[in-house]
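Participant: what's the 3D shape of this:
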Amino acid sequence: MSAYLRLRAVPPPALRNSANWLERCFEGDAKTVRRYRDQERIYAGVPPHPPVRCRPGAQVVLGGRPVFRADRHRPPFLVLTAAQTRRVAGFLAAADFDALWDFARDALLPRYGGTAAESETWGAFAAAHQELRAFYARTAEHGDAVVKWLPEA
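Facilitator: A predicted model of the protein is given here:
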């Protein structure tokens, strides 16, 4: 996964199925860039709440309908509908971060300095979790969709 993820809330009536339009959504807004390297590992392996059929855990970071660019070598944009955004927000609101961490811990720690750096690593992932939780909660509250861009590293 790219080291960076850009997120944008978009009202559903304004959303366009055009890679050019989606790219313009992010122009000149460096504030949307966040580091979420490996964050998807926190959500990918834990059974989601609500039931598996909704799969909101898998949607948090890398989920969404791809909108491909003309240059297929560049990563696509990912779009979550307003309904999917609400499910992700609900999943994150109910998620126990410590349980998520416990499940992903063994895969993540070797990449971030091992057990000696566990406190710092846990803190970074917990902060990113809270940031994602707040973003999705605000976005769902407004009834917006989410557009994701994984810029090339």
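
Participant: from here on, contacts and neighbour counts on C-alpha atoms
Facilitator: Noted.

Participant: report how many residues lie close to the residue nearest to residue 59 when sequence neighbours are not counted.
Facilitator: With C-alpha to C-alpha, 6 or more residues apart in numbering as the measure, residue 88 is the residue that lies nearest to residue 59, at 6.7 Å, once sequence neighbours are left out. Counted with other C-alpha atoms under 10 Å, the burial measure for residue 88 works out to 30 neighbours.

Participant: any idea how many residues pack against residue 135?
Facilitator: Using other C-alpha under 10 Å as the criterion, residue 135 is surrounded by 17 other residues.

Participant: any idea how far it is from residue 90?
Facilitator: Here the distance between residue 135 and residue 90 works out to 12 Å (C-alpha to C-alpha, to the nearest Å).

Participant: mind listing what residue 5 touches?
Facilitator: Neighbouring residues of residue 5 by C-alpha atoms under 8 Å, 6 or more residues apart in numbering: 33, 34, 35, 36, 148, 149, 150, 151.

Participant: host element of the second one?
Facilitator: Secondary-structure assignment from DSSP states H and E places residue 34 in strand 33-35.

Participant: ok, residues contacting that strand?
Facilitator: Residues lying outside strand 33-35 but in contact with it, judged by C-alpha under 8 Å, 6+ apart, are 3, 4, 5, 6, 7.

Participant: the structure of the following sequence is requested for comparison with the preceding one:
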Amino acid sequence: MSIHMHMRAVAESEIRDDHTWLAAFMGEAWENYPDEHAGGIATAIDKVWGSVNDLYAAADVLDADAGRLWTLPIYGGRPVAHSADADPSNPPLGILEPSGVSQAAGFLASVSFDELWNVASAKPVWSGGDEAQVRREFLDHHRDLQGFYGRAAAAGHAVIRAVWA
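Facilitator: Here you go, the predicted structure:
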């Protein structure tokens, strides 16, 4: 089974705080994902987004003043509740407002992936795979998130998050 966390940058003024509307918006964005990813306004992480979040949690060990900003790139923002008439099969959705996007971008720009990896590798963030290969995969996710959040913050955008199964 394929499952992804999909993130899409969008001007806050274009967002309707309505689960049904957001699910339709994100569904269309998912259909256009290759073009939107190439355009720098979307990114996705496959099944391992929880482990990517665990990698960022190592920032708490590295810097007592981290202020838990590491949660913003993966789980940041607020959930959008289903309306009473929403299709229950619609994905879980969340919105990270522009101020949170800026905080996430700042965290990602300032954190050292190597230091995170060294701290996190003391706790297995991978499950029995080749560590060098897993490290490359996580570094790719990190670089992608750095670019995505950096562009979104520079544009003053919010980020909508959906989980697709």
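
Participant: mind checking the TM-score on these two?
Facilitator: Scored against TM-score structural alignment, normalised by the length of structure 1, the superposed chains reach a TM-score of 0.83; 146 aligned residues with a C-alpha RMSD of 2.3 Å.

Participant: related to what we said a few turns ago, considering the contacts of residue 5 of structure 1, which are maintained in structure 2?
Facilitator: On the basis of both residues aligned by TM-score structural alignment, their matches' C-alpha atoms under 8 Å, what survives of these in structure 2 is 34, 35, 36, 148, 149, 150, 151.

Participant: matching the second one against structure 2, which residue comes up?
Facilitator: It stands for residue 35 of structure 1. Residue pairing (TM-score structural alignment): residue 35 of structure 1 is matched to residue 45 of structure 2.

Participant: what separates that match from residue 67 of structure 2, distance-wise?
Facilitator: Noted for residue 45 of structure 2: a distance of 24 Å to residue 67 of structure 2, by C-alpha to C-alpha.

Participant: now swap in residue 105 of structure 2 and tell me
Facilitator: Noted for residue 105 of structure 2: a distance of 14 Å to residue 67 of structure 2, by C-alpha to C-alpha.

Participant: compare these two (neighbour count), which wins?
Facilitator: The residue with more neighbours, out of residue 105 of structure 2 and residue 67, is residue 105; 24 against 10, by other C-alpha under 10 Å.

Participant: just to revisit the earlier point, surely the residue nearest to residue 59 of structure 1 meets residue 62?
Facilitator: No: in this structure, residue 88 of structure 1 is not within contact of residue 62 by C-alpha atoms under 8 Å, at 11.8 Å.

Participant: any buried residues in the lengthiest helix in structure 2, and which?
Facilitator: In terms of residue count, the longest helix belonging to structure 2 (DSSP state H) is helix 131-155. Neighbour-count burial for helix 131-155 of structure 2, counted by 16 or more other C-alpha atoms under 10 Å, picks out 135, 138-139, 141-142, 144-153.

Participant: re the thing from before, show the buried residues in the contacts of strand 33-35 of structure 1.
Facilitator: Neighbour counting with 16+ other C-alpha under 10 Å marks 4, 5, 6, 7 as buried within the contacts of strand 33-35 of structure 1.

Participant: so the last one sits in a strand?
Facilitator: Yes: when classified by DSSP: H, G, I helix; E, B strand; the rest coil, residue 7 of structure 1 is found to be part of a strand.

Participant: got the contact list for the residue lying closest to residue 18 of structure 1 once chain neighbours are set aside?
Facilitator: With C-alpha to C-alpha, 6+ apart as the criterion, residue 18 of structure 1 has its nearest non-adjacent residue at 7.1 Å, and that residue is residue 67. By C-alpha under 8 Å, 6+ apart, the contact list for residue 67 of structure 1 reads 17, 18, 19, 76, 77, 78, 79.
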